[in-house]
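**Student:** sharing a sequence plus its predicted fold:
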Amino acid sequence: MRVAVVGSGPSGVYSAQSLVQLDPTVLVDVLDRLPSPYGLVRYGVAPDHEKIKSLQNNLRTVLEHERVRFLGGVQVGEGGVPAARLRELYHAVVYCVGAATDRRLGIPGEDLPGSFSATEFVSWYSAHPDTVEDGFVLGARSAVVIGVGNVAVDVTRILARGAAELRPTDMPQAALTTLEASRVTDIHMVGRRGPSQARFTTKELRELGSLPDAEVLVDADELAPDPGYVDPSSLPAAQRRNVEVLRGWAARPPGDLPRRIRLRFFQRPVEILAENGRVGAVRFERTQPDGQGGVTGTGRYEEIEAQLVLRSVGYHGVPLEGLPFDPATGTVPQLAGRVLREGVVAPGEYVAGWIKRGPTGVIGSNRPCAKETVLSLLEDAPVLERKVVPDDALTALRTEGIKPVDWAGWQAIERAEAELGSSLGRSVVKLPDWESLLSAARTAET
């Protein structure tokens, strides 16, 4: 049986891993739009999180399996290989394409110069080839990060780190140079609900307190409206630990470090205000608990100065041409991973990861999600294998003008990034654009 997995991030690689572990004869092609594998592990995990980034080594083992083949630079859907064509080339197709866009705030001023989604900022400092640098950081004195999840903590931490801490990472040189010149002294991370409802993990939160050039400031009086902050004993363990960390910071006297991280809660953004045609401040309405797990406005407002705004309020899936899509949930309708078309199982089509369950969980959540899908696929295998498919889909793709970046091409990219780092007196430095990535991959052909 020949299976295509679309997407080489964790959900895609875990799907390939389950397939080869559970079926001793299956052949798997892992397709990705990018010429490089690993998805959000490469382009979403912060460069200073080396331990998490080392997960690439585990994913690499799967992609180097003798029955798994990486085919990068292959667009599936609009402008590329149609989903219908993939169904002709393989017995089954598993889509693991993630949630590709950010949720919006829906407030005036959201599109002012200087206002970005956190994903745009992450893509910039992670060298995603679709990124276009457009005024990040340089010149900003005050930054507002809207959101209190792990991504919000990541971008806050990167803004607060000194150049000496970022230089050993694989951050692209242009982003490092910009951050070295950063004038940001105050970073406000703001949530509309209370501290006991924040989505960050305690480990990520504590990292903010260990930065050598930044102090964390928390106002205990501001957090007191949250019953879970006043008495955390009844909270789940994760939230209770978060509150304990915040309590410790609130009890500390302020220091004199060059940067300040101000954690704010019960503040709902209502407008991003302009100054000289760019972001100048964010207007917030004070909120209070509504007694039902949410918040309600109080009619009291506050403005926080900011020349840079990073919005981190969640993700949403986008439709993939040729697949059904539920715009309300941002997912593909499915049953145990089987794609449903108008409520009926579509033979040979499957989903895993965020496009299956929505943007929830951590990297490890993708493993059981992928396994459930693969078990459904293998249960359907006796029927799927009756379909006649080409002996080698790659040959068919090349005949149709598709030129995938194979594993040797990816290894050539890795060598080029190591050489670039060496030339800059750093370790590995990522290539930041399509041209340099594809140029490096082509060296493998010669």
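**Tutor:** Everything's here; your move. What you are looking at is a predicted structure, and each value in this text was computed from that prediction instead of being measured. Residues are numbered from 1 along each chain as shown.

**Student:** for the rest of this, base every contact and every neighbour count on C-alpha atoms.
**Tutor:** Fine.

**Student:** ok, now how distant is residue 95 from residue 89?
**Tutor:** Residue 95 is 15 Å from residue 89, where distance means CA to CA, to the nearest Å.

**Student:** over to residue 1?
**Tutor:** In this view, residue 1 and residue 89 are 11 Å apart by CA to CA.

**Student:** who has more neighbours, those two?
**Tutor:** residue 89 (22 against 18; other CA atoms under 10 Å).

**Student:** and that one, what is it in contact with?
**Tutor:** 389-390, 393 (CA atoms under 8 Å, 6 or more residues apart in numbering).

**Student:** which of those residues are buried?
**Tutor:** Neighbour counting by 16 or more other CA atoms under 10 Å classes residue 393 among those as buried.

**Student:** please flag which of the contacts of residue 89 sit within helices.
**Tutor:** residue 393 (DSSP state H).

**Student:** need the contacts of residue 89 in TSV with distance to residue 341, can you?
**Tutor:** What follows is those, written out as TSV (distance: CA to CA, whole Å):
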residue	distance to residue 341
389	22
390	25
393	25
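
**Student:** tell me the one of the contacts of residue 89 nearest residue 188?
**Tutor:** For the contacts of residue 89, the residue nearest residue 188 by CA to CA is residue 393; the value is 50.9 Å.

**Student:** quick one: neighbours of residue 30, just the number.
**Tutor:** Neighbour number of residue 30 under other CA under 10 Å is 26.

**Student:** tell me the secondary structure of it, please.
**Tutor:** Following DSSP: H, G, I helix; E, B strand; the rest coil, the label given to residue 30 is strand.

**Student:** want to compare, so here's the second one:
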Amino acid sequence: MSRPLRVAVVGSGPAGIYASDLLMKSGQDVAIDLFEMMPAPFGLIRYGVAPDHPRIKGIVMSLHKVMEKPELRFIGNVAVGRDVTVEELAPFYDAIVFSTGAYGDRDLDIPGADLPEHRGAGEFVGFYDGNPNFQRDWDLSAEKVAVIGVGNVALDIARVLAKTGDELHVTEIPDNVYASLKKNQATEVHVFGRRGPAQAKFTPLELKELSHSPTIEVIVDPEDIIYDEAGEKARRNSKTTDLVCQVLEGYAMADRTDAPHKLYIHFLESPVEILGEDGHVTGLKTERQELTGTGQVTGTGKFTEWPVQAVYRAVGYKSDPIDGVPFDSTRNVIPNDGGHVLDPDTGAPIAGLYCTGWIKRGPVGLIGNTKSDAKETTEMLIGDWTSGALTPAEHPEQDAIIDFLREKNIDFTSWAGWHRLDAAEKALGEKEGRERHKIVEWDDMVAHARYKDGDHDTTAG
């Protein structure tokens, strides 16, 4: 066939961009449309990482380079499954890859979880990252706060809660976020993990960064630094695990300081109830655990009540289903065999549909896992195309999908439009002595990034 392989990738976070990059590097002539429900690209890189994370700039730069390639076309402000059905999209492409990630919060099934001051990590991250799908202000009147979870998201939340608004104002946070953080009353933040330090999912650099703020003292109880046989083995087998344990040991041995904000990291404490009075959070009840030798824990029957006024759960994200695509509501993933979307009734692949990233395997792992996911999926896709297993698109012309979106009166955005939005955010930041001032109102983003004739003229097709 003389024309390029036409692929729609749904979701412009790292998973979707890595899949696009691998398709372009496959040796196959390809033309890719990268669909995104938000007006701006980059998914959780833009809307899921704490604003004071310096290394994110490097990741965004590498993603930018991929997005600039002429074989790739960005089409934003289009929610596949809502604005455009999968059935409507299919005739324009030989294959569709779903890489929509995970934004929702997993539930915490303990008594008191319905109290209003118990919130999910994703909600708070969406707030402080200026995601227009989330609320614009946040009640930060709690002086003592609990964060449940021992991964990097829990660290991000704890660090943002423990810092001052002025410390974070130098980042790209919007005005509404700064206004809320300025009123933050938290002086104690308690992070709780059910297992021991060797089982924590922190990465060493993120853990070290906690103490970089002059307003934060990190406190670890030396009695929580316990390793069983599995923990010692994990330290021997993983440099990352060993480094995490070393950092925690350093915090446990450090002298106390007069920093105004205390950030406690507790291990071997399993939350069993969120305590409340008059409909509001008054504490968190945990049960002390002991290691079993296998890295798992068992309860001791000893309970502690921690006086806190707010509880955040950082126990994992979960993906949302896409209308018209099979979904495993137990695992919160698209059923798949490593790349192909599977029919839940027959277990057979659905021709032309693929998935990658967290919507494929669940919200675990780091960037390296996302890249290996994309490699597995794209190799399946290319193999199906070269073997003739895919049904060719009915309307493979480059402009066919653009004409269709216009006919549906969808106000979509473009990559050139992202450059206009990017420039506007940087200009706002420059006025304030910051690198960027994030624009958060949906209509304002669309106004800057809206598709204009000629925006996609450099795209291969």
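**Tutor:** Now that the structure is in, tell me what you want to look at. Please read these numbers as outputs of a predicted model, since none were measured by experiment.

**Student:** so after superposing, what's the score?
**Tutor:** Here the TM-score for the pair of chains, by TM-score structural alignment, normalised by the length of structure 1, is 0.93; 444 aligned residues with a CA RMSD of 2.2 Å.

**Student:** the stretch 351-461 of structure 2: strands as residue ranges?
**Tutor:** Counting by DSSP state E, counting those that start in this stretch, the stretch 351-461 of structure 2 has these strands, from start to end: 413-414.

**Student:** what about the helices in it?
**Tutor:** 358-361, 367-387, 400-407, 415-431, 442-449 (DSSP state H, counting those that start in this stretch).

**Student:** out of these, indicate the one that is most buried.
**Tutor:** Each of the helices of the stretch 351-461 of structure 2 was scored by mean neighbour count; the highest is helix 358-361, a mean of 25, by mean count of other CA atoms under 10 Å.

**Student:** corresponding residues in structure 1 for that one?
**Tutor:** Mapped onto structure 1 using TM-score structural alignment, helix 358-361 of structure 2 spans residues 354-357.

**Student:** what's the average distance of the matching stretch to structure 2?
**Tutor:** Following superposition, stretch 354-357 of structure 1 is found to deviate from structure 2 by 1.2 Å on average (mean CA distance after the TM-score superposition for structure 1).

**Student:** run through who's touching that stretch.
**Tutor:** By CA under 8 Å, 6+ apart, stretch 354-357 of structure 1 touches 95-99, 317, 330-334, 337, 360.

**Student:** show the buried residues in those.
**Tutor:** 95-99, 317, 330-334, 337.

**Student:** possible to save the residues you listed as a markdown table with distance to residue 182 of structure 1 and secondary structure?
**Tutor:** Listed next are these as a markdown table, based on distance: CA to CA, whole Å; DSSP: H, G, I helix; E, B strand; the rest coil:
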| residue | distance to residue 182 of structure 1 | secondary structure |
| --- | --- | --- |
| 95 | 40 | strand |
| 96 | 37 | coil |
| 97 | 34 | coil |
| 98 | 32 | coil |
| 99 | 30 | coil |
| 317 | 33 | coil |
| 330 | 36 | coil |
| 331 | 38 | strand |
| 332 | 41 | coil |
| 333 | 45 | coil |
| 334 | 46 | strand |
| 337 | 45 | coil |
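
**Student:** which residues in the stretch 51-200 of structure 1 form strands?
**Tutor:** Going by DSSP E, counting those that start in this stretch, the stretch 51-200 of structure 1 shows strands at 68-71, 92-95, 101-102, 115-117, 142-146, 186-190.

**Student:** figure out how far stretch 247-260 of structure 1 is from the centre of its chain.
**Tutor:** Averaging C-alpha positions (CA atoms, centre = their mean, to the nearest Å) puts stretch 247-260 of structure 1 30 Å from its chain's average.

**Student:** so that stretch matches what in structure 2?
**Tutor:** The aligned range for stretch 247-260 of structure 1 is 249-262, by TM-score structural alignment.

**Student:** how about stretch 52-66 of structure 1?
**Tutor:** Taking TM-score structural alignment, stretch 52-66 of structure 1 hits residues 56-70 over in structure 2.

**Student:** do the same with stretch 80-91 of structure 1
**Tutor:** Going by TM-score structural alignment: stretch 80-91 of structure 1 matches residues 83-94.

**Student:** out of the strands of the stretch 51-200 of structure 1, which gets nearest to residue 227 of structure 1?
**Tutor:** strand 186-190 (18.6 Å).

**Student:** so who does the aligned residue in structure 1 for residue 198 of structure 2 touch?
**Tutor:** Under the alignment by TM-score structural alignment, residue 198 of structure 2 pairs with residue 196 in structure 1. By CA under 8 Å, 6+ apart, residue 196 of structure 1 lies in contact with 226, 228-229, 232, 235, 239-240, 242-243.
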